[in-house]
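A.B. asks: my questions are about this predicted structure, shown below with the sequence.
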Amino acid sequence: MALSDTKLRKIKAPYNGEAELADRDGLSVRVSPKALITFNYRFRWEGKQQRIKLGRYPGLKLIDARKKVNEYRHNLDEGLDPRVVQNESRSHNLFGDMCEAFMTKYVMTELRPKTQTLYKSTFNKYVTPYKNIDIERYKYTDWIAYFDWVKKESSSANAGSVLKRFKAVANWAKARGQIKHSHLIDIPIKAIGSHQQKRERCLEWDEVIGLWRQIESSKSTPQCKTCIQLLLLTGARNAEIREARRDEFDLDKNIWLLPPERSKTKKQVRRPLSTGVIELINKLDLIYGQDREYLIAGDIKGKPLTTHAVNRFVQRMNNHLKYPHFVPHDFRRTIVTRLSEHKVELHVTEKMLGHELGGILTRYNKHDWIDEQREAYELYWQKVTLLLKN
């Protein structure tokens, strides 16, 4: 009896039925005890029985598996080995192969470790089960159905993010001449989900002071407490503080030199140290010694404080304070907004954030306004100190 989509959808784990179910023209499916359904094509070549895997359901639909079988039967009629045809298809058209090449040749060589991790996570979760999709032949409506599933399983914003990364693969493969086109490229994000919302959260002065006091009264480790305080006072990125090495900080010159390999712009960033930051680093030196590798060591020897530890601590602060929800990245927006209220110039706050200035300034003006940054950081610390006293 021929297979049907209804019959395949009814297969659930744990499965204890027949291990192989036949369709027609040599097409069959193998079903594992975990209900993993794999299409196979059986044929004879040079007098011997052969079998090749076509793909896994539902990534490969029954109707598409039958089309593949018809193509392979046509190959046999022309004296071609379907296995050779399939291997040629895999090297050029299968989505899983495109993603693997994209990771190896672009992501792992050109992008930053955090972005690499993001792509790895996305591909492991959303590509691996559907790696046998033919990226050129997969229909527009099938892609839409796939992303509707992603949206249902996670969120509208996540579906948009996954599509964005998938389109990056398709555009990369097309630019290199590996594919002619993919319907992925044509899908607008609004058709299947939404863009990630840009955060607007900016702490008010009373919230900054309330958070500082809550940190001071917390029974958490000095590492977590100091990390958040340094993020508040510097406006640096989370990883820039967490993964900072002790020798990046010169307390005699009151300067922090962020090396190019840890900078988002891949250029060295100079940040002056305010009195408050120096006090916090001195406290860490007193507890952990000046010869340690990382400014803020984690629980594992030779490793920095983890993102998980920081986020967990910030969530506890959120739970205690009951403010509108904030995350460490919001501290960057907070410091430049509060300083702008005190007439600190835009180019100065941009350099404090480690940003490149736009337009002609990026190309010709390499000044980082270090003295103006120093004044701004000290102004911010003085304001925090004054409000804490009051």
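C.D. replies: Nice, thanks for sending it over. As the structure is a computational prediction, the values presented were derived from the model and not from experiment.
A.B. asks: CA atoms for contacts and neighbours, from now on please.
C.D. replies: OK.
A.B. asks: quick one: distance of the strand or helix carrying residue 339 to the chain centre.
C.D. replies: For residue 339, the element it lies in under DSSP states H and E is helix 330-340. Once both centres are worked out by Cα atoms, centre = their mean, to the nearest Å, helix 330-340 turns out to sit 25 Å from its chain's centre.
A.B. asks: now it: buried residues?
C.D. replies: Judged by neighbour count using 16 or more other Cα atoms under 10 Å, the buried positions of helix 330-340 are 330, 331, 332, 333, 334, 335, 336, 337, 338, 339.
A.B. asks: with distance to residue 238 as extra columns, can I get those in CSV?
C.D. replies: Formatted as CSV, the buried residues of helix 330-340 follow (distance: Cα to Cα, whole Å):
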residue, distance to residue 238
330, 10
331, 10
332, 10
333, 13
334, 14
335, 14
336, 16
337, 18
338, 19
339, 20
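A.B. asks: among these, which one lies nearest to residue 123?
C.D. replies: Within the buried residues of helix 330-340, proximity to residue 123 (Cα to Cα) peaks at residue 330, which comes in at 28.6 Å.
A.B. asks: next up, a second structure to put side by side with the first:
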Amino acid sequence: MLNDAKLRALARGHDNTSPKKIADSNGLAALVRPNGQISFIFRFRLNAKQQNFTLGQYPNLSLKAARERATQCRKWLADGFDPRVQARIEKQANREQLTVRQAVDFWLTDSETAAADSYRKQFEKHIFPHLGDLPIDQLDTAAWLKVFSDIKRGTYHRAAPNAAAYVFGLTKTAMKYCRARQMVKTTVLNDLSAGDVGATVNKRDRVLKQNELNDAVAWSNDIRNPFYYRALLKLLITFGCRLSELRLSTIKEWDMSAMVWTAPKQHTKTGIEIQRPIPAALAPVLASLINDRKSGLLLTENKTVGSVSNYIIGISRKLGHDSWTAHDLRRTFATCLADMGVHHHVIEALLGHTLPGVAGIYNRSHLINEKREALELWISSGVKL
């Protein structure tokens, strides 16, 4: 049998004109050329013929690794497979393994999520510098926990327990999306929760009072304030929509003849198109926004979600309120409509939520008439634009 001492001696070469073949065990042998180059080969019989399969060269391939490969070859033979073919299949599979960066990019691009740019920035900051170029299927739980721990403790940036939990959730979603499409196999995060890696954010329950809502509308009507944010705030209050649906909205989404706004699926969180009627009172506002432009963004500028979110919080503070966010406006919209007696399924449709159960599968109605009645009620009774 072979050992490392014998292999090192054989590597000095020999005087024979043809290679020497030194047997080990289980079909493994070392083929030693006169110049000392050593190749591990697996010898086997297939279809009554003697075959040789080169496993690799020593010392790049260790004796231990060569024996493990030979054992795998014997298992393939026992199952009726040609080891040479199976090895090529395995090598191709390994070559095509997605890196962490490739898996995340596939998820963000293929899912067409509206928040893709925001999500990508989180990965570029916290994940890609450390794991981005590594095969995602080869990373174990410990490797991921190390990265999330670094985010939580502030190893490379400011300590951010909430961000650790947030990035963990994004990573888990990306893995699930790719796994469902047979792009990856990893399940290393399945048994973990956000609380295991960071601090989960407490769910907010902030609902604006009527006087606060009136103040916000008044701010949106004050021409001394920036045009972009006046229009954004008024539309957020009117529709109770997600911030990105407006931030990314283009003029062509707004059909002023039918008085319907259609948010395309690539701008919605659920990936489903959302149609919302345009209240009559909002027509002059939209006319000033469109202003004979045929294309482009409705709000004219492409601002980042972070800057817009922070500015909205700043508005609440300027008004002397306890801080509220764009999402708090959305919660206020839903709560007030419910208090006005609007049916739950209509509110959910306006919010752009997927209906649960069978209704969500078979009911594809946009409920335009019901939505229009709800929004007109909201404008006339809940909020004065």
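C.D. replies: In hand now; what should we look at? The shown structure was predicted, so the numbers you read here are calculated from the model rather than taken from an experiment.
A.B. asks: now the TM-score, please.
C.D. replies: The pair, once superposed, lands on a TM-score of 0.65 when counted by TM-score structural alignment, normalised by the length of the second structure; 304 aligned residues with a Cα RMSD of 3.8 Å.
A.B. asks: just give me the neighbour total for residue 354 of the second structure.
C.D. replies: 15 (other Cα atoms under 10 Å).
A.B. asks: mind checking how far the counterpart of it in the first structure is from residue 114 of the first structure?
C.D. replies: Mapped onto the first structure by TM-score structural alignment, residue 354 of the second structure lines up with residue 356. Residue 356 of the first structure sits 20 Å away from residue 114 of the first structure, going by Cα to Cα, to the nearest Å.
A.B. asks: could you tell me where the helix holding residue 339 of the first structure falls in the second structure?
C.D. replies: Helix 330-340 of the first structure corresponds to residues 328-338 of the second structure when matched by TM-score structural alignment.
A.B. asks: now swap in stretch 21-34 of the first structure and tell me
C.D. replies: By TM-score structural alignment, stretch 21-34 of the first structure lines up with nothing in the second structure.
A.B. asks: and the helix holding residue 339 of the first structure against the second structure, how far off on average?
C.D. replies: Here the mean offset of helix 330-340 of the first structure against the second structure after fitting is 1.2 Å, by mean Cα distance after the TM-score superposition for the first structure.
A.B. asks: tell me which residues are up against the following helix or strand past that helix.
C.D. replies: Later in the chain than helix 330-340 of the first structure, the nearest helix or strand by DSSP H and E is helix 346-352. Residues outside helix 346-352 of the first structure that contact it (Cα atoms under 8 Å, 6 or more residues apart in numbering): 234-236, 271, 336, 339-340, 356-357, 368-369, 372-373.
A.B. asks: of these, which belong to helices?
C.D. replies: Within the contacts of helix 346-352 of the first structure, residues falling in helices by DSSP state H are 234, 336, 339, 340, 372, 373.
A.B. asks: dump these to a markdown table, plus distance to residue 183 of the first structure.
C.D. replies: Converted to a markdown table, these look like this (distance: Cα to Cα, whole Å):
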| residue | distance to residue 183 of the first structure |
| --- | --- |
| 234 | 45 |
| 336 | 42 |
| 339 | 47 |
| 340 | 46 |
| 372 | 51 |
| 373 | 49 |
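A.B. asks: and which of those residues is nearest residue 221 of the first structure?
C.D. replies: Nearest member of those to residue 221 of the first structure, counting by Cα to Cα, is residue 234, at 20.2 Å.
A.B. asks: tally of neighbours for the aligned partner of that closest one in the second structure?
C.D. replies: Residue pairing (TM-score structural alignment): residue 234 of the first structure is matched to residue 239 of the second structure. Neighbours of residue 239 of the second structure under the rule other Cα under 10 Å: 22.
A.B. asks: what of residue 77 of the first structure?
C.D. replies: 10.
A.B. asks: and what of residue 359 of the first structure?
C.D. replies: The burial count for residue 359 of the first structure: 8, using other Cα under 10 Å.
A.B. asks: quick revisit: count of residues packed around the residue lying closest to the match of residue 354 of the second structure once chain neighbours are set aside?
C.D. replies: Nearest residue to residue 356 of the first structure, sequence neighbours excluded (Cα to Cα, 6 or more residues apart in numbering): residue 362, at 6.2 Å. Residue 362 of the first structure: 12 surrounding residues under other Cα under 10 Å.
A.B. asks: against residue 355 of the first structure, how distant is residue 362 of the first structure?
C.D. replies: The value you get for residue 362 of the first structure to residue 355 of the first structure, if Cα to Cα is used, is 10 Å.
A.B. asks: residue 371 of the second structure pairs with which position in the first structure?
C.D. replies: Match for residue 371 of the second structure (TM-score structural alignment): residue 373.
A.B. asks: list the contacts for its match?
C.D. replies: With contact set as Cα under 8 Å, 6+ apart, residue 373 of the first structure has these partners: 271, 272, 348, 349, 351, 352.
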